[in-house]
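1. Got a predicted structure plus its sequence, pasted below:
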Amino acid sequence: MTHDANTNPAVDSHPVVDTGPAVDTDPVVRTDPAADSHPVVRTGPVVYTDPTVYTDPTVYINPILNADWSDPDVVRVGDDFYLTASSFGRAPGLPLLHSRDLVNWTLVGHALERLEPAVGFRTPRHDCGVWAPALRHHDDRFWIFWGDPDQGIFQINAPQIRGPWTRPHLVKAGKGLIDPCPLWDEETGEAYLVHAWAKSRSGVKNRLTGHRMHPHGTELLDEGKLIVDGDRIPGWFTLEGPKLYRHDGWFWILAPAGGVETGWQGALRSRGFFGPYEERIVLEQKDTQVNGPHQGGWVRTPSGEDWFLHFQQKGAYGRVVHLQPMSWGTDGWPVIGNEGAPVAVHRKPDLPPQPPAAPATDDDFPGGRFGRQWSWTANPQDSWATQHSGDGLRLTCVRSADAHDLRRLPNVLTQRLPGTPSVVEVELKLHSEEPGARAGLAVLGDAFSWIGLQRGADGAVHLVHRFAEGVAEQERDADHPRIAREGRVRVRLRIEIGAGARCCFSYDLGEGPRPSGPVFAATPWRWVGALLGLFALAPVGSGHAGAATFTNFRIDPLPPVAPE
């Protein structure tokens, strides 16, 4: 069912509905590194048709995680590497990824089952919740600290990466306390914590505050001291996301500045935790295509190699993750990437070879259970999804006064938008006689669009396709509703996601695929990339409104476009 990009009728015969800014990621060709006589390092506008054309197993291509794994942090325990990322208002939150080579990652679970306080996240708060977590391993336990900009600094811990994780503990209450990172200093036996500030809540930004911390990680032992004032560093602004380390007798803070879109990675060092600190820019875009390469974590392999993981903001795709080589210069400062510029291609870390792997996307929903790649847009209720003996995700048609606006609904099951051109498909069956009951497949962001089935007031089942711009308060038709032939309550839904996150919708009611509506330009929320979503809804009323079953969810890459 895959259409060639130049012949897709949904593209050729319909106008584009541009709902916001989109990033163009059209791929082009890269040459074989084996032809080079120098080490494999690419930094400039080096592009390619398809990463699989690279047959050299000794190199990797950035981004290593090509979806919205925002604000990554990483830690090594033995031969294993673990990564977590911001999850904002979705549940479960705090995704946990595992790798043996820093290149191939799988999603192994979540550390946060529900957001706290539970009552505060019964409805979507897309840009709130879990911001910029720090992942550490200390005293034979995993620790995650994060900032909720409306509540304060939280901490959870567990004996194993898969848990059980403790319930969130509020280490310090306060508005605008974000991006915390702990350090248990083996040299002094002291524990510390550094955090940044969100001006939207506190009126303060561009500053880092340091605290002494109880070794148990349960409380801070002082009121905090300003240890870095970004306003006093010429040209620096929006200093945030600090990660705290000890190295070579120095306290190190690796922190981004300059803003998400076009910022840089800074390094700051001091002989004492409370300063004074000197600073240096250690990673920036330079002449590459990687805008704003910053905010992430440093990790060392068993053989002593150093690596740095960071994000790149890519519009609707969110914040994708890059891996950079890291070393220490003769002056004692870190050197990241290729002399401070992000690499596009590089030799892999000196670690045992691993098979290709990536976080799962496809799902057959065995027994009605959904995979780890899915999360709700708010704290879930048990009644939203029903387990059963067969396959397929069975979602209850939840009654809501906000059925006209998916952005307000807590019962949308989501996963990340793929960062490369892809085709998303799922089969849907509607089990409801309730007028107005509906279910579908959505692209969800500040603007949204969805396609699916709805029971009409006339009793017939309609194929509907709707959307809403970012400024709109409710959805409207993207195409004329179509009545399914009598008795037909099953449909195959399809979204082709092209360059720039432009989405072409189509469907198959048993008569072959048909395009629907104009091209939809996916948009992010303020800090969160666009999401794919499954949902089932019904208007306000009494009694059970029925259900919908989703089966055979697939995301497949589009074939590369040959260069001209």
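-> Looks like it came in fine.
2. only C-alpha atoms for contact and neighbour calcs from this point on.
-> Will do.
3. what about the strands in the stretch 151-300 of the chain?
-> Along the stretch 151-300 of the chain, the segments classed as strands by DSSP state E, counting those that start in this stretch run 152-158, 169-173, 177-184, 191-197, 207-213, 225-229, 243-247, 250-257, 264-270, 278-283, 294-300.
4. Now tabulate these in JSON lines and tack on distance to residue 557 and mean neighbour count.
-> What follows is the strands of the stretch 151-300 of the chain, written out as JSON lines (distance: least, CA to CA, whole Å; neighbours: other CA atoms under 10 Å):
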{"stretch": "strand 152-158", "distance to residue 557": "36", "mean neighbour count": "22"}
{"stretch": "strand 169-173", "distance to residue 557": "41", "mean neighbour count": "17"}
{"stretch": "strand 177-184", "distance to residue 557": "34", "mean neighbour count": "26"}
{"stretch": "strand 191-197", "distance to residue 557": "38", "mean neighbour count": "24"}
{"stretch": "strand 207-213", "distance to residue 557": "42", "mean neighbour count": "22"}
{"stretch": "strand 225-229", "distance to residue 557": "45", "mean neighbour count": "17"}
{"stretch": "strand 243-247", "distance to residue 557": "35", "mean neighbour count": "19"}
{"stretch": "strand 250-257", "distance to residue 557": "32", "mean neighbour count": "23"}
{"stretch": "strand 264-270", "distance to residue 557": "31", "mean neighbour count": "22"}
{"stretch": "strand 278-283", "distance to residue 557": "31", "mean neighbour count": "18"}
{"stretch": "strand 294-300", "distance to residue 557": "27", "mean neighbour count": "24"}
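5. let's bring in a second model and compare:
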Amino acid sequence: MVQYDDWGGNNQQWSLVRVGGGTNPTTTTPPGGQYTNPVVWQDFADVEVIRVGEVYYLTASTMHYSPGAPVLRSYDLVNWEFAGHSVPSLDFGTKYDLTSGQRAYVNGIWASTLQYRPSNRTYYWAGCIDFNDTYIYTASSVDGTWSRHAQIDNCYYDAGMLIDDDDTMYVAYGNGAISVAQLSADGRSQVRSQQVFQTPSSIGTLEGARFYKRGGSYYIWLTRPANGQYVLKSDSGPFGPYTVRQVLLDLPGPISGGGVPHQGGLVQLPNGSWHYMAFVDAYPGGRVPALAPITWTADGWPTVQTVNGRWGVNYPHPLPIRPVKPLVGSDTFAGTVLGPQYEWNHDPDTSKYSVDNGLRLSTATVTTDLYAARNTLTHRIQGPTSTATVELDHSGMRDGDRSGLAMLRQSSAWIGVRRDNGQTRVVMTTGLAMDSGWRTTSTGTEAASAAVGGGRIWLRVNADIQPGANRVARFSYSTDGSVFTPLGPSFTLNNTWQFFMGYRFGVFNYATQSLGGAVTVRRLDITRP
């Protein structure tokens, strides 16, 4: 037996059948019959969910983090595991690798689309980069190798792809003016594009398109950010004409202090029922997925099932529970590749890190600015509160090097090791900041320090990312991995939405004098209370 945590607050025991060194979970009857929202309390925004057979996949935005466009996998729509990324590298220009003084914060992978095409057994990902071109990636499996095949000279802003019954591929997209594009037979170029709807001023702005067909009708699922959801319906083909109907507006959400569930998309289960995976603004943690059942009116319009006039905190399980690998836990960096739970801040310098029973981070940038340092490895924070602990071998650091564990966003703080003049100190640095153009305005101030010896240290951050103001992170360290000493003041988290992405744990190593130093991350633990 193993202990399995479904992140919904219910701990249960499950039997797992071991197959080839992995796990093949047995299907079980849901205990109590209820799941709890949010189904994933991590930062996954602009989600889309698709079903392939009896497996579900979720994709999301990642902005400036690399690899981009993560894919989660589930067998029950409630419990999710990391599977891979559709965009292996943000190779869209030098600003994405923090070179030449350039940076791409809040650029990169915005709302994009993932679909599976049965006719050639291929997964397709499409997304617009920098409001210019749309890129198409394909793979034979979501956790396999993704390849970039095409660049379409049209920005499919907030794209939603549909594979029609006759295998024709369409993409709905736009902001205010909603268009539909037809793709070529191989899905790699545009055949036709036509505006199909103009959002009336009485509604405001509609975007975040997802594209569906049910029966003979076509639906474009659209969000009014950040408090409404609308749907367009056509009974005359993918190019319309379309009529619009409000799905929800100012509907209270399932997270105390959080926003209105919106955007996201629909998915149909094998039994014919439908569910809606939206996201909820929940800063400082980000935007987190929440699930609700959908019913359809007699004339073919979707309706969200509410509980006492709001998006339910609990609903009946849509499917028998299938345990998967938890989204958090312990990692000793076994093997030779990073797991899909990690993303770098901008594209990494691949020559400056390696994985081999530990993560070795060689300094990749000479800077005094963490926001300009390459090869900062990030992991989403588990809400509502969680703790990250890093075991760090710092014996290979050189004078001027800085290495540690950060709470990373446009307002940041970190705990880490400084090597100066042959001396080593553990320090807590606070007050790192960027302005609205994502330019660094402060590289931070050292708030507390202590001398440390030896070559190994444990660094810890406890983060409270429940929605609202005055949430804090607290920093501590240990020289034996057992007794932890608090260091520095608590750090108040920024809960504005403008950076879009929520706080992440970030592991870094950079030089302020010259390259050549290195650290090894022996272990990373992310735990919940």
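-> Ah, there it is. Note that the coordinates shown come from a computational prediction; the quantities given were computed from them, not determined experimentally.
6. Mind checking how well the two chains overlap by TM-score?
-> Put the two chains on top of each other and the TM-score (TM-score structural alignment, normalised by the length of the second structure) is 0.85; 483 aligned residues with a CA RMSD of 2.4 Å.
7. how about TSV for the strands of the stretch 151-300 of the first structure, with distance to residue 54 of the first structure added?
-> Converted to TSV, those look like this (distance: least, CA to CA, whole Å):
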stretch	distance to residue 54 of the first structure
strand 152-158	39
strand 169-173	46
strand 177-184	37
strand 191-197	41
strand 207-213	42
strand 225-229	44
strand 243-247	34
strand 250-257	32
strand 264-270	29
strand 278-283	26
strand 294-300	26
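8. Which of those strands sits closest to residue 391 of the first structure?
-> strand 152-158 (32.7 Å; CA to CA).
9. tell me what the closest one is packed against?
-> strand 141-148, strand 169-173, strand 177-184 (3 or more CA pairs under 8 Å, 6 or more residues apart in numbering; DSSP states H and E).
10. and with 10 Å instead?
-> When contacts are defined as 3 or more CA pairs under 10 Å, 6 or more residues apart in numbering; DSSP states H and E, strand 152-158 of the first structure packs onto strand 106-112, strand 131-138, strand 141-148, strand 169-173, strand 177-184.
11. so which of these comes closest to residue 12 of the first structure?
-> With CA to CA as the criterion, residue 12 of the first structure lies closest to strand 106-112 of these, at 37.4 Å.
12. Now do the closest one: which range of the second structure does it align onto?
-> The alignment of strand 106-112 of the first structure onto the second structure (TM-score structural alignment) covers residues 81-87.
13. Have a look at how far, on average, the matching stretch is from the first structure.
-> With mean CA distance after the TM-score superposition for the first structure, stretch 81-87 of the second structure departs from the first structure by a mean of 1.3 Å once superposed.
14. where's that stretch relative to the chain centroid, distance-wise?
-> Stretch 81-87 of the second structure has its C-alpha centroid displaced from the chain centroid by 10 Å (CA atoms, centre = their mean, to the nearest Å).
15. where do the strands sit along the stretch 401-529 of the second structure?
-> So, for the stretch 401-529 of the second structure - with DSSP E, counting those that start in this stretch - the strands run 401-408, 411-420, 423-434, 440-451, 456-464, 472-478, 485-486, 491-492, 504-511, 518-527.
16. close enough to count as contact, residue 494 of the second structure and residue 431?
-> No - taking contacts as CA atoms under 10 Å, residue 494 of the second structure lies outside contact range of residue 431: 11.1 Å.
17. of the two, who's got more company?
-> Neighbour count, other CA atoms under 10 Å: between residue 494 of the second structure and residue 431, residue 494 has more, with 22 against 18.
18. separation between that one and residue 68 of the second structure?
-> Distance from residue 494 of the second structure to residue 68 of the second structure, counting by CA to CA, to the nearest Å: 24 Å.
19. still on that earlier bit, and the strands of the stretch 401-529 of the second structure: which comes nearest residue 253 of the second structure?
-> Closest of the strands of the stretch 401-529 of the second structure to residue 253 of the second structure is strand 456-464, at 19.6 Å (criterion: CA to CA).
20. which part of the first structure lines up with that closest one?
-> By TM-score structural alignment, strand 456-464 of the second structure lines up with residues 490-498 in the first structure.
21. chain center to that stretch: distance?
-> Using CA atoms, centre = their mean, the offset of stretch 490-498 of the first structure from its chain centre is 22 Å.
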